[in-house]
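Student: only the shape, not the letters, is given here:
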């Protein structure tokens, strides 16, 4: 259960990072049919460790027992995060223009999105169990699906602190690259993505194989191995690589073009 706490912080923090906001405080809410102190401790311990990693204060939370609302074993988690950014430093995407480079930061797996589909494919169609090991995966099915969502706070501020002008940031969640990148594009700009420009995360190949899922559907549901996107000037690519060399690999996955506010994967 400790990975759930990590996921909760990562999902919320990454959503405010796209504006250049530094996460400051975090609140949690945990509800189920009957509170189990061990499970609550596991969930909160994951949050605490994740908060320490990025310098966020876990300032409080709430628990609730609602046996008439939740089935046995069900958990409802909510995270509330606050962040700070100077008004004149908010990243809006307004200055993105043709010729800018799209950089992809790798994901660790599903990143808390597409789980209903993944569960159906693995457990209903594929008939796998959580402890089964598939040759293509390094871990069991259960541990692969529980791989924690990467928190990109340290990545974003390593780049900002290096002086790079991050023109746009997109957190790649449900909707994948094709639906999340257009949110930050100004009118008259589109993005072309080169589909073989970053390593695939094996879990997505397994998912596609089990269900014979259409490639376009995969791109609409999953992050496909890219968890966050930066858009920068071509001249800044080397500086970004230098700022992130101790944190992650980074891939040039596409570029901004004149056109409609959409993403084309070629």
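Tutor: That came through fine. Computed from a predicted structure; not experimentally measured.

Student: contacts and neighbour counts: CA atoms only from here.
Tutor: OK.

Student: and the residue with the largest distance to the centre of the chain, which of the three is it?
Tutor: Residue farthest from the centre of the chain, counting by Cα atoms, centre = their mean, is residue 68 at 32.9 Å. Recorded secondary structure, residue 68: coil (DSSP: H, G, I helix; E, B strand; the rest coil).

Student: okay, it and residue 31: tell me how far apart.
Tutor: According to Cα to Cα, to the nearest Å, residue 68 stands 12 Å off from residue 31.

Student: just the element for residue 25, please.
Tutor: Under the criterion of DSSP states H and E, residue 25 resides in strand 22-32.

Student: immediately after that strand, which helix or strand?
Tutor: Going down the chain from strand 22-32, the next helix or strand is helix 37-54, by DSSP H and E.

Student: counting by contacts, list what that next one packs against.
Tutor: Packing partners of helix 37-54 (3 or more Cα pairs under 8 Å, 6 or more residues apart in numbering; DSSP states H and E): helix 2-17, strand 57-65.

Student: let's bring in a second model and compare:
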């Protein structure tokens, strides 16, 4: 017997690395040292920092991957993987520098995983970071043939004096929301349960979703906020805090950017909830409380700004073709989110 008899094709793995080499190289920044294939990726810190702080983040895509497999479309989940990490790092004010991925599969399917890596490369370009390296693990017997899992790791950099840690947030600050592109990458166990229990198909096209199939709707990749938000700070906008609205929705994530003895009072009528969330609530008979504690409800990222910066901040993002709207205000409290509609 040999390794191939056990289900692991070493030669196919080498061929896969060769196939994705150009995708990886297309993301490189000037600070990357060397190429693909070493035991570690090397990256020289950019100059111009007096007290550079490295900020790291790691995440996965979750059971959204089940939908990608069901509809045999794999070019978007790599964007999700990058987005979940770089948006987290961004909340500290950090610029993502480089990204590494881990792909585990039952049997290496070159075309399938090349689509995945192409998505990861696209996400890195959208975030301005280098895909510095990664690992592909072929694990027969652990994953079914055709199945794979993804994890990612990102490192960013910020000047210590410019780092956001909650201490800059003041009572009276206003929360400016940037819209999500849809469900992003959280809550998919509930999404899949609704689809399964209602005997629906990913090819179904509900009227409420304007004729788009359920597969297309739920594979819409997570929006990456890095470049417009960093550009806003460089343009002189005063931002005291940021929140990435991921698992747990607004109730769990919005308070995470507050300082001590602060809370946030939300105005639930200040934005229009996208149709996909209305469809989920109606089709799955999901309560408002469960919806807000599971999904982003149309808000992917939030900035806390001083009251005198609200109009300027909204105008700036609108000038970049990004919707922005005031949804809440910081008040005295103990880290809670007040006045949600349930």
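Tutor: That came through fine. These numbers come from a predicted model, not from an experiment.

Student: ok, back up a step: got the helices and strands packed on helix 37-54 of structure 1 as TSV, with distance to residue 155 of structure 1 columns?
Tutor: Putting those into TSV (distance: least, Cα to Cα, whole Å) gives the following:
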stretch	distance to residue 155 of structure 1
helix 2-17	10
strand 57-65	19
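
Student: nearest to residue 204 of structure 1, of the ones you listed?
Tutor: helix 2-17 (18.9 Å; Cα to Cα).

Student: read off where that closest one ends up in structure 2.
Tutor: Aligned using TM-score structural alignment, helix 2-17 of structure 1 spans residues 75-90 in structure 2.

Student: kindly report the same for stretch 157-172 of structure 1.
Tutor: With TM-score structural alignment as the criterion, stretch 157-172 of structure 1 aligns to 230-245.

Student: could you list the residues in contact with the matching stretch?
Tutor: Stretch 230-245 of structure 2 is contacted by residues 87-88, 90-93, 95, 164-166, 168-170, 253-254, 256-258, 296, 299-306, 309, 312-313, 316-317 when judged by Cα atoms under 8 Å, 6 or more residues apart in numbering.

Student: now these: which count as buried?
Tutor: For these, a burial check counting by 16 or more other Cα atoms under 10 Å picks out 87-88, 90-93, 95, 164-166, 169-170, 253-254, 256-258, 296, 299-306, 309, 313, 316-317.

Student: so residue 186 of structure 2 touches residue 294, yeah?
Tutor: Yes: using Cα atoms under 8 Å, residue 186 of structure 2 is in contact with residue 294, at 7.3 Å.

Student: what touches both of these two?
Tutor: residue 247.

Student: and the residue nearest to residue 252 of structure 2 when sequence neighbours are not counted, what does it touch?
Tutor: Sequence neighbours aside, residue 293 is the residue nearest to residue 252 of structure 2 in space, at 7.3 Å (criterion: Cα to Cα, 6 or more residues apart in numbering). By Cα under 8 Å, 6+ apart, the contact set of residue 293 of structure 2 is 247, 248, 249, 250, 251, 252.

Student: contacting residues for the fourth one?
Tutor: This means residue 250 of structure 2. Taking Cα under 8 Å, 6+ apart as the criterion, residue 250 of structure 2 is in contact with 292, 293, 296.

Student: now swap in the first one and tell me
Tutor: Applying Cα under 8 Å, 6+ apart, one finds that residue 247 of structure 2 lies in contact with 186, 187, 253, 293, 294, 295, 296.

Student: which residues sit in contact with the residue farthest from the centre of structure 1?
Tutor: Applying Cα under 8 Å, 6+ apart to residue 68 of structure 1 gives the contacts residue 33.
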